[in-house]
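Asker: pasting a predicted model and its sequence here:
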Amino acid sequence: IQEEDFLSPSPELSGFGVCIDKGTFEAISLNPENAAVNREQYARAVRSVLKDDGLFIITSCNWTKDQLLSILCKGFDSAGAASLEGELGIV
């Protein structure tokens, strides 16, 4: 087990086939201190930890699908974005 600052992950934290978020983005994005900057850092971190063909799955009760796509799909191939049962999957 290794503790990481996900907004500034180490290079060793990479190569994952799947990344599942069930609350981390919510906590980061709703923090009033630097919320917009932290959302961008989070999106970059997700891209950096996933393999090129990796899958990112997020559940959210505070953001709509369109908002999540707008925030998190930057830097991903938009043709690979898919909606799964109200959750956002990026492949």
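Answerer: That came in fine, so what should we check first? Numbering: from 1, shown residues only.
Asker: alpha carbons only for contacts and neighbour counts from here, please
Answerer: Fine.
Asker: quick check: I57 vs A27, distance?
Answerer: Per Cα to Cα, to the nearest Å, I57 is found 16 Å from A27.
Asker: swap that for I90, please
Answerer: Noted for I90: a distance of 20 Å to A27, by Cα to Cα.
Asker: those two: who's more crowded?
Answerer: The residue with more neighbours, out of I90 and A27, is I90; 24 against 10, by other Cα atoms under 10 Å.
Asker: A further structure is provided below for comparison with the first:
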Amino acid sequence: RRNEGHGLPVLEHKGVSIDPAAHQVFYLGAAVELSQKEYDILNYLMGHIGHVTSRARLEEALYAWGSEVESNAVEVHIHHLRKKLDTNLIRTIRGVGYIIDEH
């Protein structure tokens, strides 16, 4: 599905919809307020469904090169996403990273 006039695809999976053009997230049809980092993590993972993404890769995608990143920053953002969305949407692969499963 495409957002009319913007050309950026709306990402939809397991009741979660991200509209990158409008910078909006919906869960089961209801708008969800996310911080910028939460949005960026969700957008990245939704764009890589079925692929494990390491914490280091998420940090690279989220933070400017050379910036200080708290050691548990990604984990905290993932925790907040799980509270705001389906707790089973983002799965932790211990010692490897995070994944949104295809099914």
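Answerer: All right, it came through fine. Source: prediction; values computed, not measured.
Asker: quantify their similarity with the TM-score.
Answerer: The TM-score (TM-score structural alignment, normalised by the length of the first structure) is 0.40; 52 aligned residues with a Cα RMSD of 2.9 Å.
Asker: count the residues that sit near S70 of the first structure.
Answerer: By the criterion of other Cα under 10 Å, S70 of the first structure has 10 neighbours.
Asker: same check, this time on I93 of the second structure
Answerer: Neighbour tally, I93 of the second structure, other Cα under 10 Å: 12.
Asker: thought it was touching R55?
Answerer: No. Between I93 of the second structure and R55 there is no contact under Cα atoms under 8 Å: 10.5 Å.
Asker: report the buried residues of the strand or helix carrying T92 of the second structure.
Answerer: In the assignment (DSSP states H and E), T92 of the second structure maps to strand 90-93. Going by neighbour count (16 or more other Cα atoms under 10 Å), the buried part of strand 90-93 of the second structure is 90, 92.
Asker: and the helix or strand just after it, what does it pack onto?
Answerer: Of the helices and strands lying after strand 90-93 of the second structure in sequence (DSSP H and E), the nearest is strand 97-100. For strand 97-100 of the second structure, the packing partners by 3 or more Cα pairs under 8 Å, 6 or more residues apart in numbering; DSSP states H and E come out as helix 36-46, strand 90-93.
Asker: need the winner for burial among the ones you listed.
Answerer: Among these, ranked by average contacts under mean count of other Cα atoms under 10 Å, first place goes to helix 36-46 (a mean of 18).
Asker: now do the buried residues in the helix or strand following that one.
Answerer: Counting by DSSP H and E, the next helix or strand C-terminal to helix 36-46 of the second structure is helix 55-62. Buried residues in helix 55-62 of the second structure, defined by neighbour count with 16+ other Cα under 10 Å: 55, 58-59, 62.
Asker: report the angle between helix 55-62 of the second structure and helix 36-46.
Answerer: Angle between the axes of helix 55-62 of the second structure and helix 36-46 is 120 degrees (criterion: axes from the mean of the first three to the mean of the last three Cα atoms, to 10 degrees).
Asker: and the helix ranked longest in the first structure, what other elements does it pack with?
Answerer: Identified as the longest helix of the first structure according to DSSP state H is helix 35-49. Secondary-structure packing of helix 35-49 of the first structure (3+ Cα pairs under 8 Å, 6+ apart): helix 24-30, helix 65-72.
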